[in-house]
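Asker: could you look at this predicted model? Sequence included:
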Amino acid sequence: MLNWLKKVLMLSLVALVAACGGGDDDGPGNIVQVAKGDARLGILVEAVTAAQLADTLSGPGPYTVFAPTNDAFAALLAELGVTKEQLLANKPLLTQVLTYHVVPGLVLKAEVPVNTPIKTVQGGSFTVTPALTITDQRARSAGIVATDVFASNGVVHVIDKVILPAP
């Protein structure tokens, strides 16, 4: 009798969760979906797609992404003297730059190790000051303008400049 009751309760719970959608549909999307939903990150989404990193950043993670804005990419294009199309066509460079913006694991604003090198997926590192300024391996600075944008597979911190690994 007890086993029968447990089965009925379990089936009822499964049916209730299925009817409610399991709650997964109400949460944030993965990192790529979150970026697609933010108009400031359109060029980043194009770059991730061109570098064929969308599947990876849609995967289970967790990842922490320091996401440059469209204005940050525009400034980089001017700095490099290239067009967006030229940048997007250079997959090796794009992959190096984009993976430099990704840190393995979930690193929330409160947990960012300040003044300590943070290792990236690309293999290089950068540091963050207490004022939330990133210094890359070329001594360039980027400000973190939005923090803790949650995704189902990590977190995004929006930055105002594209950071670059060592040459």
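Answerer: That came through fine. Note that the structure is predicted; figures quoted are calculated from it, not measured. Residues are numbered from 1 along each chain as shown.

Asker: okay, CA-based contacts and neighbour counts for the rest of this
Answerer: Fine.

Asker: quick check: longest strand in the protein by residues?
Answerer: Counting by DSSP state E, the longest strand found in the chain is strand 141-151.

Asker: verify the stated contact: Asn30 with Asn153.
Answerer: Yes: with contact defined as Cα atoms under 8 Å, Asn30 and Asn153 form a contacting pair (5.4 Å).

Asker: please enumerate the shared neighbours of these two.
Answerer: Contact with both Asn30 and Asn153 is made by residues 58-59, according to Cα atoms under 8 Å, 6 or more residues apart in numbering.

Asker: another one to put next to it:
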Amino acid sequence: MGDEKASKDIVDIAISDGRFKTLVTALKSAELVDALKGEGPFTVFAPTDDAFAKLPKEKLDELLKPENKKALVDILKYHVVPSKVSSKDVIKLDGKEITMANGKKAKIKVKDGSVYINDVKVTTTDIMGKNGVIHVIDAVLIP
């Protein structure tokens, strides 16, 4: 099973996983699919559909409109680190900030054995793809 995922890129993993339909829709709206299919490596802190559901529906609908593409791109890039950061690397970053793909910083915390990025909990780590790694988070990061 590990090898099958490792041969897919991050976008294909997100599409086939089934928990990231809203994220995939947002990536398509923001025209970021090709970028995340690139060589990478990337680390994606991927919000599940449940995480997106915590946003007010109007806000999500608003972000998906073509005229708000710039804001959507900014938010989505705030979920990507332009390097490969596995869970063992993330744990070493406790209390430190990392620079996301949109140029803004996010803070990593390790609390009671769980990893948080800006107070958003990482629920699943190290879904490895051929161009990076996905860590699943339970809320949407807003820069």
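Answerer: Nice, I can see it. The structure presented is a predicted model; accordingly, all values stated were derived computationally and were not measured.

Asker: where does the longest strand of the first structure sit relative to the chain's centre, distance-wise?
Answerer: Chain-centre distance of strand 141-151 of the first structure: 10 Å, with Cα atoms, centre = their mean, to the nearest Å.

Asker: what of stretch 57-72 of the first structure?
Answerer: With Cα atoms, centre = their mean as the basis, stretch 57-72 of the first structure stands 2 Å off its chain's centre.

Asker: buried residues in it?
Answerer: The neighbour-count check on stretch 57-72 of the first structure (16 or more other Cα atoms under 10 Å) flags 57-58, 61-72 as buried.

Asker: next step: those residues restricted to strands.
Answerer: Under the assignment DSSP E, those contribute 63-68 to strands.

Asker: okay, and Leu13 of the first structure sits in which element?
Answerer: Per DSSP states H and E: Leu13 of the first structure is located in helix 2-20.

Asker: please apply the same query to Ile15 of the second structure.
Answerer: Per DSSP H and E, Ile15 of the second structure falls inside helix 10-17.

Asker: with the first structure superposed, average distance for the next helix or strand along the chain from that helix?
Answerer: Next helix or strand after helix 10-17 of the second structure toward the C-terminus (DSSP H and E): helix 21-29. Compared with the first structure after the fit, helix 21-29 of the second structure shows a mean deviation of 0.4 Å (mean Cα distance after the TM-score superposition for the first structure).

Asker: buried ones in helix 21-29 of the second structure?
Answerer: Of the residues in helix 21-29 of the second structure, those buried (16+ other Cα under 10 Å) are 21-24, 26-27, 29.

Asker: list the residues that contact the residue nearest the centre of the first structure.
Answerer: The centroid of the first structure falls nearest to Val65 when counting by Cα atoms, centre = their mean (2.9 Å). By Cα under 8 Å, 6+ apart, Val65 of the first structure lies in contact with 101-103, 154-157.

Asker: now, which of those residues sits nearest Leu132 of the first structure?
Answerer: Leu132 of the first structure has its nearest neighbour among the contacts of Val65 of the first structure in His157, at 10.5 Å by Cα to Cα.
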